[in-house]
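Q: Structure for this input, please:
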Amino acid sequence: MDRTDYRILREIQANSRISMVELSRRVNLTKTPCAERVKRLEKSGVIKGYFAALEPEAVSAGHVVMVQVQLSRTTAAELEEFNAAVQRVPEIQSCMMMAGGFDYLLKIRTRDIAAYRELLGTAISQLPHVMQTHTYVVMEVVKDEVTLSLPALPGKRMK
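A: Now for the predicted structure:
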């Protein structure tokens, strides 16, 4: 990837609905080469998709908890089974395997604490191989970005 690719990525992250004409203008390319670069970035998996950023409160998902999960065992098969099951719980917004005193950290969004309590009993505690969970209620979301901070200078070249 070169500087132009990074400029394209910055613009698309800021506004995924930008027209190709406007994107081309902002990165100082003509429309066809700009469109070819975007297609290459999509095909190579650098651009994974496009989405709308929603206001959580407006869609009844304003309550956030972080949940530490400790599994009873962590063999490859059990980790795969847990990972697959997490994918099927839509309220789990992110799931990260951790090094340290617990195995996973989940970010969960629900309508309110009662909805989370129900989810904890019906889905989270029922995930495969869960031995213990610790829930931390988020009192205020100060920063919750989905965009990536891109380096000023590109690293290695993309094939």
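
Q: drop to CA atoms for contacts and neighbour counts, all remaining ones
A: Fine.

Q: Can you tell me how far the most far-flung residue of the chain relative to its centre is from Y136?
A: Using CA atoms, centre = their mean, the residue of the chain lying farthest from its centre is T30. It sits 31.9 Å away. For T30, the distance to Y136 equals 50 Å [CA to CA, to the nearest Å].

Q: what does F82 give?
A: Relative to Y136, F82 is positioned 21 Å away (CA to CA).

Q: just the strands in this structure please.
A: 63-71, 92-97, 104-110, 130-137 (DSSP state E).

Q: So which of these is nearest K48?
A: strand 92-97 (16.2 Å; CA to CA).

Q: List the buried residues of that closest one.
A: Going by neighbour count (16 or more other CA atoms under 10 Å), the buried part of strand 92-97 is I92, C95.

Q: quick one more, to check against the first:
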Amino acid sequence: MAELDRIDKKILDILQRQGRISMTELGEQIGLSTSPCAERVRRMERSGVITGYHAQVDPKSVGKTLLVFVEITLTTKSGDVFDQVRKALLHMPEVMACYLVSGNFDYLVKARLNAMPDYRDLLSSILQKIPVPSQSHSYVVMEEVKDTAIMNITF
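A: Okay, the predicted model is just below:
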């Protein structure tokens, strides 16, 4: 895809906050008529800039009141090991996000759960399914100060 221009970035900024906005209203906010605005959105969807739309669900409303971060350190590191870990963690529905990181540990996992017994089961499952785990450190969130999927887009 060609580089994003100022209008594309404005569109992305608005869509992050209002994913259900009509193309007419979006066009009005950025100063375009509906058709060219919709075409820009379709182009960014086709090219993979816009990867999807979703509803943001309150975790408490579905009983997911426990938020946990787990640091995982591996004893052995290789492309094969990283692929095995990736495959194992991708198939764990409780895992909302997972990052291979640099630093004192290898993976940072974010999980939302119902209660502590679910956390114990998840940790056990992670340590059993991934190859060569060395250690893990967990952090249970006491208060969520800020959690957003909205990126700051400069235009």
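
Q: Next, the TM-score between them, please.
A: The TM-score (TM-score structural alignment, normalised by the length of structure 2) is 0.93; 151 aligned residues with a CA RMSD of 1.0 Å.

Q: coming back round to it: need the counterpart of the residue farthest from the centre of structure 1 in structure 2.
A: T30 of structure 1 maps onto S33 of structure 2 when the alignment is built from TM-score structural alignment.

Q: Just tell me which of the strands of structure 1 ends up closest to L23 of structure 1.
A: Smallest distance to L23 of structure 1 across the strands of structure 1 (CA to CA): 30.1 Å, for strand 92-97.

Q: what's the mean distance for the closest one versus structure 2?
A: On superposition with structure 2, the mean distance recorded for strand 92-97 of structure 1 (mean CA distance after the TM-score superposition for structure 1) is 0.8 Å.

Q: what's in contact with that strand?
A: Around strand 92-97 of structure 1, the neighbours that count as contacts under CA atoms under 8 Å, 6 or more residues apart in numbering are V86, D103, Y104, L105, L106, K107, I108, R109.

Q: Please work out which residues of structure 2 line up with it.
A: The alignment places strand 92-97 of structure 1 over residues 95-100 of structure 2 (TM-score structural alignment).

Q: now the matching stretch, how far from the centre of its chain.
A: Centroid separation for stretch 95-100 of structure 2 versus its chain: 8 Å, with CA atoms, centre = their mean, to the nearest Å.

Q: same deal with stretch 21-29 of structure 1?
A: Here stretch 21-29 of structure 1 is found 27 Å from its chain centre; the criterion is CA atoms, centre = their mean.

Q: in that stretch, what counts as buried?
A: Buried, per 16+ other CA under 10 Å, within stretch 21-29 of structure 1: L23, S24, V27.
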